[in-house]
Every structure is written in structure tokens, then in C-alpha cells.
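Participant: Would you be able to build a 3D model of this:
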Amino acid sequence: MPFFAGIPHRTGWRGEMRYGLLNDVRVLDKEAWPLMVERYVALAYDKGIMRTAQDLPQPLLWPQLQVSEGEKSYTCNQFSLSSERPMIGFCPGAEFGPAKRWPHYHYAELAKQLIDEGYQVVLFGSAKDHEAGNEILAALNTEQQAWCRNLAGETQLDQAVILIAACKAIVTNDSGLMHVAAALNRPLVALYGPSSPDFTPPLSHKARVTPPDYRLSQSA
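Facilitator: I've put the predicted structure just below:
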């Protein structure tokens, strides 16, 4: 798009068929730039200045999202979410199929425990994650189901952001909503597998990451 828009200076890393569209081509050294966020911040600087991630300004600023209390209250009311119990959000979907998803029965067991401890559980995701949410819901008894809402595919993105901000904590697979929760500074547990968290981890001090080997050991 920058090429067809006639933008005079087009910077990017070489690869993925971009070569002919760029006039400031950078050659990526993956060891020098281990994180995706570092790689794209580096593109804002002259390539003669930034040779490794250690050359970037420190601390590296992380994305942040802000949501007001009024927005939280209004959106929770829109979806008839009870104010009687604190919310825990689950994001059980993930791109590229079931391999990157924590099994629904593990989510269901965690939901049972949280509901019995006095929380309500809200499931987030796109329409294609709705079935996974229903599988979690179906594993609960009738009383527990009253405190679990499957909103996957039911919200607009801005509504999901606001509701995630209203949650006390988030349990999530490696997904876009994981990064939303991190930007909202929500306490979160990020479940990776089989992909590595080393490249695109949640950028938050409140994130706990479970690597693929741990996750797989818990799925038996």
C-alpha cells in the first residue's frame, strides 16, 4: 500500500515478497533482534545507528490501552453481566487451529473452580471461537453455567477491550486478545504451545507465561 500511495521513503525488513516495494531495505539478523516489537521499533531509526536490540532506547515503551470506569459499567450493563461477582476472562481461541489452544476441558475445570470460589467467568473471542466456548459451558453443571457467559462472537472489538479491562484477571491462549489484556495491564496467564513465547510475548509485568513444554505436560 505505501508503494501504490507514492510514499517516497518505504522502510522494512527484507522478506515476504516485500523487496520490490521498499527503497530502504533492512536485512534482519534474528539473533540481534529477538523480539518482534524490537524489530519494528528499530525501523524508525537509521540502520547505521541501530545494529542490535541493545542499541534501542531503554526502557522500551510497551503498548498501553486506557478504559474509563464509566465505559466498563456501561458495557457490562449492555451484556447483563452481574456486578455481584468479580469477572475472570477466558480467551480460549487461537489462530492456526487447536494446536495452539489449551484443551476446552482444562478451561472448564478451571471455570468450575473459579465459579465455586465466587467468581463469574466470561469467554471472549471471535465468532469462530464460539463453539470452543460452548464446549467449556457444556462441561459445567446448571448452577455453574449461570455464572459463565460465552461472549465469543457476540461483541465488537471495542466492547471486548472494555470488558477485558473490567476483568480481575485473564487466562488466554497465544492470541490477539492476549496482547489486548497485556496492554490493559490486566493480570494474565498466557498459555503457549507449540509456538515459543520468546518472539511475541505479552508485554506486561503482570503476565505469567507457561511455555509449550509445561503446557503439554499438563494436557495429558
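
Participant: make it CA atoms for all contacts and neighbour counts henceforth
Facilitator: OK.

Participant: How about the secondary structure of the spatially most central residue of the chain?
Facilitator: With distances taken as Cα atoms, centre = their mean, the residue of the chain nearest its centroid is M178 (1.5 Å). Put simply, M178 is helix when judged by DSSP: H, G, I helix; E, B strand; the rest coil.

Participant: and the residue nearest to it when sequence neighbours are not counted, what helix or strand is that in?
Facilitator: Residue nearest to M178 in three dimensions, not counting chain neighbours: T172, with 5.9 Å by Cα to Cα, 6 or more residues apart in numbering. According to DSSP states H and E, T172 maps onto strand 169-173.

Participant: contacts for that strand?
Facilitator: Residues outside strand 169-173 that contact it (Cα atoms under 8 Å, 6 or more residues apart in numbering): 87-94, 100-102, 164, 178, 181, 186-192.

Participant: try 7 Å this time
Facilitator: 88-94, 100-102, 178, 186-192 (Cα atoms under 7 Å, 6 or more residues apart in numbering).

Participant: For V67, list the residues it contacts.
Facilitator: By Cα under 7 Å, 6+ apart, the contact list for V67 reads 162, 165.

Participant: What's the separation between it and T155?
Facilitator: 16 Å (Cα to Cα, to the nearest Å).

Participant: what's the burial count for D46?
Facilitator: 11 (other Cα atoms under 10 Å).

Participant: Check L60 too.
Facilitator: Count around L60 with other Cα under 10 Å applied: 11.

Participant: mind listing what the residue nearest to the centre of the chain touches?
Facilitator: Neighbouring residues of M178 by Cα under 7 Å, 6+ apart: 172, 190, 202.

Participant: Out of those residues, the closest to Y40 would be?
Facilitator: P202 (15.8 Å; Cα to Cα).

Participant: Pretty sure the closest one sits against H179.
Facilitator: Yes: counting by Cα atoms under 7 Å, P202 touches H179, with 5.5 Å between them.

Participant: and D158, what element?
Facilitator: Applying DSSP H and E as the criterion places D158 in helix 157-165.

Participant: now do A181
Facilitator: helix 176-183.

Participant: Now that helix: buried residues?
Facilitator: 177-183 (16 or more other Cα atoms under 10 Å).

Participant: cool, and stretch 166-174?
Facilitator: Within stretch 166-174, the residues that count as buried by 16+ other Cα under 10 Å are 166-167, 169-174.

Participant: mind listing which of the contacts of strand 169-173 are in helices?
Facilitator: M178 (DSSP state H).

Participant: one step back: look up how far K112 lies from the residue nearest to the centre of the chain.
Facilitator: On the measure of Cα to Cα, M178 and K112 end up 22 Å apart.

Participant: now N185
Facilitator: For N185, the distance to K112 - Cα to Cα - is 25 Å.

Participant: Over to M17?
Facilitator: Going from M17 to K112 by Cα to Cα gives 48 Å.

Participant: let's see this one next to it:
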Amino acid sequence: MKYLVVGPSWVGDMVMAQALFMSLKQQDLQAEIDVLAPGWSLPIIARMPEVNTGIAAPWKSGELALKAQWRLARTLKGYDKAIVLPRSFKSSLIPFFAGIPERVGFSGEGRSILLTDARRRHPTRAGSTITDKTVWRYMGLGASKAGYETYRFDVPQPSLTINKTNLNDVMGKLGLDPERPAIAICPGAEFGPAKQWPLENHRALAEKLVQQGFQVWVMGGPKDVEPGEQIANGQEGVFNLCGKTRLEDTVDLFSHCRKVVSHDSGLMHVAAASGADVVAIYGSTSPDFTPPLTDKATIVRHPVECSPCFERTCRFGHYNCLTGISVQRVLEACQ
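Facilitator: Coordinates of the predicted model:
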């Protein structure tokens, strides 16, 4: 069977979607899987051996891009089934325009008419108990209707291919010592400040790790350059790599690290899929909903009465779920 999967728009979600691709391959070794997704994600998709081809989506955030979607859809031939992971109306258009005979996705946004199998999404929580996971949602769309009703999945752990040659090249260009053990710190979280441990704590953690003999790599995108500088500035052995690496470089660098300290963010999932040991700091979100999909993870939380709230900012302004996590506690998790 030949699949077109419409992928998600967040880094972490794209990594978790690999569990679906692995499951489809387990069900059918001959399955061909192409993934339609934002252009930035193609380097990550290229590290997923289950995927045949990554196709750049013709839309940007907030754009419908009907003409561009129609033109691309006309070039997509021979697919038996489309699996649409996002819930947006526009994400269902290309499989519909392409005439793919089976089109599975979640109902909502008035798009059920574009799908041949519109499924009702399970609730995230029942009271204070988390009852669903993002990865279950993705795997559920790849299951049969009967399998979706059962809603029980053996989740394979995402595993991105490591390019050792690229790793050595990147370390050389950045002036990183390949012999000194490294720990990465990822201070960003695109979701918002309710996921972010205080920068002064990251800085204090980096200082203590250097004292223990580690080099510390502060990693993130262009938006994290300034926070990275606040952590690294004036600290020998702490390198601010934010904005200096491509996403695929990050995969390879993580594979070299003794530990990766991250919030519940896209880079946490990338680190897990690179094979790194992950120290995952949770604030407003929950590891029951978006856990790092690896056996090599240590979860650090400070539960308070109002968490998990899944809010981008703290409605009370105290951020106690994050400020209550001590530097010493995270340091111990790095041992």
C-alpha cells in the first residue's frame, strides 16, 4: 500500500509521528510512505528510514494557498491511502484534490466532507487524569476502525539516523572538543514561558556541570540566541550554539552527548530519537500526554495544585511548577 501522510507543524510532533511510520511498516513491510509537511521538517524526515520521500507543503501558517495546493495535488499519483495528522481544514485539501481513495483524519473545522473516514478524537483528560497521548492519536489514525475503537497501542520508539561524518564536520566547524564529555542544555520552548525553567537556573546548572568536567552545549534556534548568551556568557567550557546549527546537525550533536537537558519541547523529542539520555523538565504540560519516547529519560517535575494546566503562560503569574525545581535536583538527574 502507498501512503501519503500529512505531517504536523511542530518539531516534537513530527518526531513522534515516526512511531506511526514505524507501525505502518511493521504492519506491511512493502508499505511506501511519503510525508507532506512543512519545508523545515524535511531534514528530520530524511533521517527516518521508514519514509520514502518528504514533500514540502505549499502553505505557510495562516495561509490557505488554494492554487498552490491544487497544483501540487495534481502531481501526486498512485496513493492508496492518506492519513491526515493535523486537524486543520487546509491540511485535508491536498489528499482530497489528489483523489486519494481513502482519507483518514480527525473530524473538526467542517472538514469531514473532505475525508472518507473522519474520526472523533479522544478527550485529553478526564478531570485531573490525562487519558490520551499525542502519539496515540497519530497511531490511532493509522489503525483500522476496529483498532481505533480499542485504542490500545504498542508504541515503537522513534529513532533518527545519525550521520557520523556530519557530526565530526560540525564539531570541527564549531570548535568543540570531541574527547571531552558533553551535556546539552536546551533552554527554549516555542510553546511559551509556562514550559521554561528559569534562565538563571540553566546558567547555574551549566556552571556546576563544567566544574564536574563536562563541556556544556547550549542548543536551540535563532530565537534562543539571546537566552543562550545569558547562560554561556563569561563561562569557560559553556558554548552557545543557538542559531549556529541546522536541525539535522542537532540530531547528530545530541547523539554525542552524555545527557540532554530540555523542557517539554521539540528538541526534547529530537534528543530522545537521537539516542541521547534525556533529562526532561515539565512545567505546565504533562509527561503523561507528551512523554519523551525513550527508555533513557528522567522526568523532572514539581507538581502543584494547578498543574498540568497546558497554558502558555501562568494564569497566576507565579510559575511555581517550574521555579519549584531546584538546580541541585536537575544536576542529580544528570549524573
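
Participant: Put one on top of the other, what's the TM-score?
Facilitator: TM-score of the superposed chains, computed with TM-score structural alignment, normalised by the length of structure 1, equals 0.87; 212 aligned residues with a Cα RMSD of 2.2 Å.

Participant: Pick out whichever of the buried residues of stretch 166-174 of structure 1 sits closest to V27 of structure 1.
Facilitator: D174 (27.4 Å).

Participant: so F191 of structure 2, which of the three states?
Facilitator: Looking at F191 of structure 2 with three-state DSSP, the answer is coil.

Participant: Would you map the strands across structure 1?
Facilitator: Taking DSSP state E, the strands of structure 1 run over residues 11-13, 24-26, 87-91, 120-123, 148-150, 169-173, 188-191, 207-210.

Participant: on average, how far is the third one from the matching bit in structure 2?
Facilitator: With both structures laid over each other, strand 87-91 of structure 1 and its partner residues in structure 2 are 0.7 Å apart on average (mean Cα distance after the TM-score superposition for structure 1).

Participant: Structure 2: which residue goes with A169 of structure 1?
Facilitator: Aligned counterpart of A169 of structure 1 in structure 2: K259 (TM-score structural alignment).

Participant: quick one, which of N185 and K112 of structure 1 is more surrounded?
Facilitator: Set N185 of structure 1 next to K112 and count neighbours by other Cα under 10 Å: K112 wins out with 23 against 20.

Participant: Quickly note the distance from the more buried one to W102 of structure 1.
Facilitator: 16 Å.

Participant: the helices in structure 2, which residues?
Facilitator: 11-27, 42-45, 66-73, 93-97, 134-142, 145-150, 164-174, 199-211, 225-232, 247-256, 266-273, 320-323, 327-333.

Participant: any idea which of the ones you listed is most buried?
Facilitator: helix 266-273 (a mean of 28; mean count of other Cα atoms under 10 Å).

Participant: between that one and helix 11-27, how big is the angle?
Facilitator: 30 degrees (axes from the mean of the first three to the mean of the last three Cα atoms, to 10 degrees).

Participant: The residue lying closest to D198 of structure 1 once chain neighbours are set aside: how many residues sit nearby?
Facilitator: Distances taken as Cα to Cα, 6+ apart put L35 closest to D198 of structure 1, at 7.0 Å, once the chain neighbours are dropped. Around L35 of structure 1 there are 16 other residues, counting by other Cα under 10 Å.

Participant: re earlier: got CSV for the contacts of M178 of structure 1, with distance to F79 of structure 1 too?
Facilitator: Formatted as CSV, the contacts of M178 of structure 1 follow (distance: Cα to Cα, whole Å):
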residue, distance to F79 of structure 1
T172, 21
A190, 25
P202, 27
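
Participant: which one among those residues gets closest to K47 of structure 1?
Facilitator: The nearest one, if we look at those relative to K47 of structure 1 and count by Cα to Cα, is P202, at 26.6 Å.

Participant: P86 of structure 1 contacts Y119, doesn't it?
Facilitator: Yes: checked against Cα under 7 Å, the pair P86 of structure 1 and Y119 is within contact range at 5.3 Å.

Participant: Would you mind finding the match for the residue nearest to D198 of structure 1 in structure 2?
Facilitator: Counting by TM-score structural alignment, L35 of structure 1 corresponds to K133 in structure 2.

Participant: okay but that match is in contact with P292, surely?
Facilitator: No: with contact defined as Cα under 7 Å, K133 of structure 2 does not count as touching P292 (11.3 Å).

Participant: now for the helices of structure 2, which one comes closest to T116 of structure 2?
Facilitator: The minimum distance between T116 of structure 2 and the helices of structure 2 falls on helix 93-97, with 9.3 Å, by Cα to Cα.

Participant: now that closest one, how far from the centre of its chain.
Facilitator: The gap between where helix 93-97 of structure 2 is centred and where its chain is centred comes out at 25 Å by Cα atoms, centre = their mean, to the nearest Å.

Participant: Ok, stretch 226-233 of structure 2 next?
Facilitator: On Cα atoms, centre = their mean, the centre of stretch 226-233 of structure 2 falls 23 Å from that of its chain.

Participant: and what of stretch 277-290 of structure 2?
Facilitator: Distance of stretch 277-290 of structure 2 from the chain centroid (Cα atoms, centre = their mean) equals 12 Å.

Participant: So for stretch 175-188 of structure 2, what gets flagged as buried?
Facilitator: So, applying 16+ other Cα under 10 Å, buried residues of stretch 175-188 of structure 2: 176, 182-188.

Participant: nope, stretch 204-213 of structure 1 is what I was after
Facilitator: Here stretch 204-213 of structure 1 shows 204, 207, 209-212 as buried, counting by 16+ other Cα under 10 Å.

Participant: one step back: remind me what the helix holding D158 of structure 1 packs against, helices and strands.
Facilitator: helix 69-78 (3 or more Cα pairs under 7 Å, 6 or more residues apart in numbering; DSSP states H and E).

Participant: and the helix it packs on with helix 157-165, angle?
Facilitator: 100 degrees.

Participant: mean shift of helix 69-78 of structure 1 relative to structure 2?
Facilitator: Using mean Cα distance after the TM-score superposition for structure 1, the mean distance for helix 69-78 of structure 1 is 2.3 Å.

Participant: As TSV, the helices of structure 2 with distance to L4 of structure 2 would be great.
Facilitator: Below are the helices of structure 2 laid out as TSV (distance: least, Cα to Cα, whole Å):
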stretch	distance to L4 of structure 2
helix 11-27	11
helix 42-45	13
helix 66-73	11
helix 93-97	8
helix 134-142	11
helix 145-150	18
helix 164-174	29
helix 199-211	41
helix 225-232	36
helix 247-256	23
helix 266-273	22
helix 320-323	40
helix 327-333	40
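
Participant: Cool, thanks, talk later.
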